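J.: Provided below are the primary sequence and the corresponding predicted coordinates.
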Amino acid sequence: MALDYFAPGVYVEEVDRGSRPIEGVSLSVAGFIGFTEDVRGDAELFKPIMITNWSQYLEYFGKEGSDGFTDFNAYLPFAVQGWFLNGGGRCWVISIGTKLPGTPAPSEEEIATKLKSSGGKPSISLNLKLPEADGDTPALPASTERITVVIEDSTPKPLPEDAPEDAEPPLNTGEYFKLKVRQGNRVLEEYEHLSMNPEVATAEGDYVVTMLEASEYITVADISSSGQFLSRRPSNGNYEVAPPPYIAPPERLNRDITGSRDERQGMQGLLEIDEVAMFAFPDLMKAYETGLINLEQVHGVMEMMLSLCENSFPGPPYRMAVLDAPPVKPSKSFDPVLPERQKPQDVAQWLSAFNRRSMFGALYYPWIKVANPRNQGLPIYVPPCGHMMGIWCRTDQNRGVFKAPANDTPRGVLGLAYETNMREQELLNPIGINCIRNFANYNRGYLVWGARTLVDPTNIQWRYISVRRLMSYIEKSIEIGTQWVVFEPNDSDLWGRVSRVVSNFLERLWREGALFGASPAEAFFVKCDASINTNETIMMGRLYIEIGVSPVRPAEFVIFRISQWAPNQ
């Protein structure tokens, strides 16, 4: 608004008097940590990368042409696939390695990129030429960008300038090829007139193995067996040369899991991404099964997961960790098809030993049976966390964050590690263990039959996942949607505008069925007036708004009271 007017005329001024609606935030973005088959493309080890579908996961964490799963049955790929199968959308994934810590390093032949001829027979193999390192551990290349080898057509060497005029050029048999070493868009090296013939005349070409000995980046081995040199020539194309896998010593595993907030690595780096509202670490169970960590260390990681969810200063905490119950005991001969079943009393005793309660955690039991593409589709038991978070996301989309993510079918589940009955669930449900049950007797299949947090059982107001997430949704939405209020004049006009904006947001939630009450007045209240904003608080630059909401709660126990009735005659 102009402060002074000097010349006569008509002045048009734009005045912002309208309220700014609060838009609800998304609490449907998940985070995953674990082992992957590979780390390719834009993905980096220990750093989170956004994934929007399974094909994108394969692009970043699967080898070329692979199914994306691992030979040692890491649980992360199953969890991410279960997330997408059950309706999950955007998620963030962190790879903490492509081999289990302490695994023997693979030989050069095992990790070599093998090129084939046009007839599909072996031709040459490629390996990265790495700098020397101390000990037996290979040094990793300085750059995370992969080396790519390009094979193209070539010709024999041209005649030298001093050749006789009647000299005939070498015959182009088609066996010659060009090899380029690229990194991104840069051509690092280029070799022409290459042949698979070890005795090729130097005036006509160069044997590929001999010529590539001078390369600073790759080594080449001839793996062709027999046949003419033309039929042994590698096919044209682009071939990615993968570096050796990162294999950490077992004592470093906990450090890799924790990561660094400043470097955006590991679990701490994952929670630096504001949109991640739920996360899981399925391969914590793989580390425990294989004896890399003991049960006390498992408890330490779970404690850290819950503590990170509870601490999100300066805003309100809004994240939840989905935990998995460990198997009865670790075993290096653990059978993924028929594991030692953990009975209800076992998981109840384990939770009592863990002895950590939080409204920002959830636990599901038992493990689920899914198809293992790496083993011809045979079943494997995996932790349920990824599938359950997918159901959370699906429920958010179909009904809303206020609907309990239960009484729903988990997709991709072939069976359960233990079929809990009602009497056994009476032991687990009161202590916050959500059961996945088989209702075959009712022809309803497998259903998620629990919706509780891991809060202290006596703290009834935060008992349900839907209530905790609805309150987080309201708090985070209001926090982000009222940033415009900061530094506005702190007067009754601002109080009215803030009250109006928040009331409109809560009324919208009430109309959607998220708040309990026959009218908005019964469902919520918003107070922002002189009774709580005194002269002293205004002098300190503070604006107080009190909000009360009545969230809907799930009908966990449905009780029909039936009696015989005889009407008066």
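T.: Ah, there it is.
J.: C-alpha only now, for contacts and for neighbours.
T.: OK.
J.: Helix, strand, or coil at residue 562?
T.: coil (DSSP: H, G, I helix; E, B strand; the rest coil).
J.: What is the neighbour count of it?
T.: Neighbours of residue 562 under the rule other Cα atoms under 10 Å: 6.
J.: again with residue 415
T.: That count, for residue 415 with other Cα under 10 Å as the rule, works out to 18.
J.: Same check on residue 8?
T.: 6.
J.: Is it in a helix, a strand, or coil?
T.: Taken by three-state DSSP, the conformation at residue 8 corresponds to coil.
J.: Any buried residues in stretch 506-514, and which?
T.: Within stretch 506-514, the residues that count as buried by 16 or more other Cα atoms under 10 Å are 506, 507, 509, 510, 513, 514.
J.: and what of stretch 351-358?
T.: Within stretch 351-358, the residues that count as buried by 16+ other Cα under 10 Å are 351, 354, 357, 358.
J.: same check, this time on stretch 354-374
T.: Residues 354, 357-372 are the ones in stretch 354-374 that count as buried (16+ other Cα under 10 Å).
J.: Then stretch 19-28?
T.: Those would be 22, 24, 25, 27, 28, for stretch 19-28 by 16+ other Cα under 10 Å.
J.: go on, stretch 282-297?
T.: For stretch 282-297, by 16+ other Cα under 10 Å, it's 282, 283, 284, 285, 286, 287, 288, 289, 290, 292, 293, 295.
J.: Check the offset of the helix with the most length in the chain from the chain's centre.
T.: Secondary structure of the chain per DSSP state H: the longest helix is helix 492-512. Mean-position distance between helix 492-512 and its chain equals 35 Å (Cα atoms, centre = their mean, to the nearest Å).
J.: The structure to be compared is supplied as follows:
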Amino acid sequence: MAYKTPGVYILEKDAFPNSVVEVATAVPAFIGHTEKADNKGTTLNRKAWRITSMTEFIDYFGGPPAARFNLTEVDLKDAGDDDVVVPDPANPTGPRKAYRMSQDSGAYLLYYSMQLFFQNGGGPCYVVSVGGYGDAIEADPIVAGLDVLRKEQEPTMVVVPDAMLLKGTEDSAGATAIKVQQAVLQHCGEVMKNRFAILDVYDGWRDRKDPAGDPIAQFRDALGVNNLHFGAAYYPWVDTTIVPETALSFLNLNDKGLLKTLLTADMKLDPANAPADAIPRKGFDEKVTAVNNLDAAWEIDGERYKNEGEVAKGQLDLHQLLAKFSPLYASLMGRLARRLNRLPPAAAMAGVYTSVDNGRGVWKAPANVSLNSVIAPVVSVSHAEQEDLNVTTSGKSINAIRAFIGSGVLVWGARTLDGNSLDWRYVNVRRTMIMLEESLRLAMAAYVFEPNTANTWVTVKGMASNFLTGIWKRGGLAGASPSDAFSVFCGLGETMTGEDILEGRMNMTILVALSRPAEFIEITFQQQMQKS
């Protein structure tokens, strides 16, 4: 400053560098189909919308899909655990019959996945609705949802539960789902470079020895090798308590005629079985009436049902009556609930990531943590069976979800898909580095076009060192002292040449010692000579 008038002048000089603000680490983005996508008349379709609770999700995106199932007769010898085996209605003393439930409509996973996310510690997140419940689930709209997320800075994870419902090809059941997952990995590792993909295994409810093929082998063979350290996969799917049996009824079954036939046989409602005495006959007639009401026109007719509330009450009363009198009906409802509660685990893992990040920090491996609202993994994975999941020559590690006596259902793996990489083997290492890089990148934007001189170099080195010291104190970096945990270099002759400065480049090199989980703990026992 040039002084021309005599006097006293006060100058303030900054003593400290700018601070680095640690970016959020656990803000997942979910892509899928919803009942609606509306904000008070403004469409949210194919827009990234931030929510913080399940209540907000319902307000903006609606409720669960109306699941409808068909009952199809199958050969008795092919009947599985999910199938219903009953006496032949036409010949009760003859061979039994088996019926398989197949979902006809309402097969969408996002709503239930959001519930699983929030019940496992989830918080703020983004939702991209790419279609309604009447739309077919296709790969292209889901992939287009990734383009929507390019404009958002906050999301740090990507989850696409509806990809598990994509139809496969003649060559591979999960080929279309893999196409979407490859796009997610590319979005995280090449396009944005600051996000992490949490993936499910297609048909992950199947055992690895299933006659239809090994879902793990199919997943690994089709996934490719690109951007593997920007994602993790979890197996198997889990049986949850998200959908209560009380939310289901005969309305979820399409063929009311077949249902009436089965229930008539189950409750022995043939007119020939009608009791002669008045009191037993009254109960018999009540059951017959209930079964006949299965295909009633549940409409507001101005006489019996005057509003939607009365219709709902009539349906509930009938459902409760059938559940009370028919073991077969109760069994059907239980199987419906089991089918709808069989969910891929990625959304639950997004909640676990959020919970662990908030409680311990992003540098803590999201493993050895129990899952809420989960009864059991669909497939039991033993210690020996996990060996190939965790360590494989292909490097595509799959994290197991296992049940332990006394501990419940635990996440028992913390590896990225790039399991053979010593740099990026662990989920917490990859995600910690993303946090450090993004935090410093945003802070350094303030120094773009500043003089590329020693004063600026000292300032940015101090800024980075202060930030990393704070991370070290919280346990995010390994080392007995800050100097052991990180090093920051920036300067002429150190990270830059004179030509770099002429070209307008300021190079900074940061070395960090990231903490890695103790994945294998070995205790050695050896006998020693008696000393006294």
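T.: In hand now; what should we look at? As the structure is a computational prediction, the values presented were derived from the model and not from experiment.
J.: now what about the TM-score between them?
T.: After superposition, the two chains reach a TM-score (TM-score structural alignment, normalised by the length of structure 2) of 0.70; 391 aligned residues with a Cα RMSD of 2.2 Å.
J.: ok, back up a step: ok, the buried residues of stretch 506-514 of structure 1 vs residue 536 of structure 1, which is closest?
T.: Ranked by distance to residue 536 of structure 1 (Cα to Cα), the buried residues of stretch 506-514 of structure 1 are led by residue 506 at 29.2 Å.
J.: what's the spacing between the closest one and residue 23 of structure 1?
T.: Separation of residue 506 of structure 1 from residue 23 of structure 1 (Cα to Cα, to the nearest Å) stands at 11 Å.
J.: And for residue 152 of structure 1?
T.: Distance, residue 152 of structure 1 to residue 23 of structure 1, by Cα to Cα: 54 Å.
J.: for residue 462 of structure 1, same thing?
T.: Between residue 462 of structure 1 and residue 23 of structure 1 the computed distance is 25 Å (Cα to Cα).
J.: before we move on, what about residue 419 of structure 1?
T.: For residue 419 of structure 1, the distance to residue 23 of structure 1 (Cα to Cα) stands at 42 Å.
J.: before we move on, back to that, show me what the longest helix of structure 1 is packed against.
T.: Applying 3 or more Cα pairs under 8 Å, 6 or more residues apart in numbering; DSSP states H and E, we find helix 492-512 of structure 1 packed against helix 520-523, strand 524-527.
J.: Figure out which of these is closest to residue 448 of structure 1.
T.: helix 520-523 (29.0 Å).
J.: distance between the closest one and the chain's centre?
T.: That offset, for helix 520-523 of structure 1, works out to 39 Å (Cα atoms, centre = their mean).
J.: now for that helix, which elements pack on it?
T.: In terms of contacts (3+ Cα pairs under 8 Å, 6+ apart), helix 520-523 of structure 1 is packed against helix 492-512.
J.: ok, longest strand in structure 1?
T.: strand 186-195 (DSSP state E).
J.: tell me, the helix or strand following that strand lands on which residues of structure 2?
T.: From strand 186-195 of structure 1 onward toward the C-terminus, using DSSP states H and E, the following helix or strand is strand 206-207. When structure 2 is aligned by TM-score structural alignment, strand 206-207 of structure 1 has no counterpart there.
J.: can you give me how far the strand ranked longest in structure 2 is from the chain middle?
T.: Under DSSP E, the strand in structure 2 containing the largest number of residues is strand 91-105. Mean-position distance between strand 91-105 of structure 2 and its chain equals 33 Å (Cα atoms, centre = their mean).
J.: Show me what that strand is packed against.
T.: If you count contacts as 3+ Cα pairs under 8 Å, 6+ apart, strand 91-105 of structure 2 packs onto strand 68-74, strand 84-88.
J.: at 10 Å what do you get?
T.: strand 68-74, strand 84-88, helix 256-266, helix 327-340 (3 or more Cα pairs under 10 Å, 6 or more residues apart in numbering; DSSP states H and E).
J.: Quick check: what element follows the last one along the chain?
T.: I take that to be helix 327-340 of structure 2. Immediately after helix 327-340 of structure 2, counting by DSSP H and E, sits strand 342-343.
J.: That next one against structure 1, how far on average?
T.: Following superposition, strand 342-343 of structure 2 is found to deviate from structure 1 by 0.5 Å on average (mean Cα distance after the TM-score superposition for structure 1).
J.: Relative to structure 1, which residues correspond to that strand?
T.: Aligned by TM-score structural alignment, strand 342-343 of structure 2 falls on residues 381-382 of structure 1.
J.: against structure 2, where does stretch 489-496 of structure 1 fall?
T.: Counting by TM-score structural alignment, stretch 489-496 of structure 1 pairs with residues 451-458 of structure 2.
J.: buried ones in the matching stretch?
T.: 452, 456, 457.
J.: Rebuild those residues as CSV, extending it with distance to residue 524 of structure 2.
T.: Output for the buried residues of stretch 451-458 of structure 2, formatted as CSV (distance: Cα to Cα, whole Å):
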residue, distance to residue 524 of structure 2
452, 56
456, 53
457, 50
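J.: Residue 68 of structure 1 contacts residue 57, doesn't it?
T.: Yes - Residue 68 of structure 1 is within contact range of residue 57, at 7.7 Å (criterion: Cα atoms under 10 Å).
J.: Quick check on these two: which one has the bigger neighbour count.
T.: Counted by other Cα under 10 Å, residue 68 of structure 1 and residue 57 do not tie: residue 68 has more neighbours, with 23 against 20.
J.: is it fair to say that one lies in a helix?
T.: No - read with three-state DSSP, residue 68 of structure 1 is coil and lies in no helix.
J.: How about the contacts made by it?
T.: Going by Cα atoms under 10 Å, 6 or more residues apart in numbering, residue 68 of structure 1 touches 36-38, 54-55, 57-62, 77-78, 81, 373-374.
J.: Look up how far residue 426 of structure 1 lies from it.
T.: Distance from residue 68 of structure 1 to residue 426 of structure 1, by Cα to Cα: 39 Å.
J.: try residue 7 of structure 1
T.: 82 Å.
J.: go on, residue 320 of structure 1?
T.: When distance is defined by Cα to Cα, residue 320 of structure 1 is 24 Å away from residue 426 of structure 1.
J.: These two: who's more crowded?
T.: Applying other Cα under 10 Å to residue 320 of structure 1 and residue 426 shows that residue 320 carries more neighbours, namely 28 against 11.
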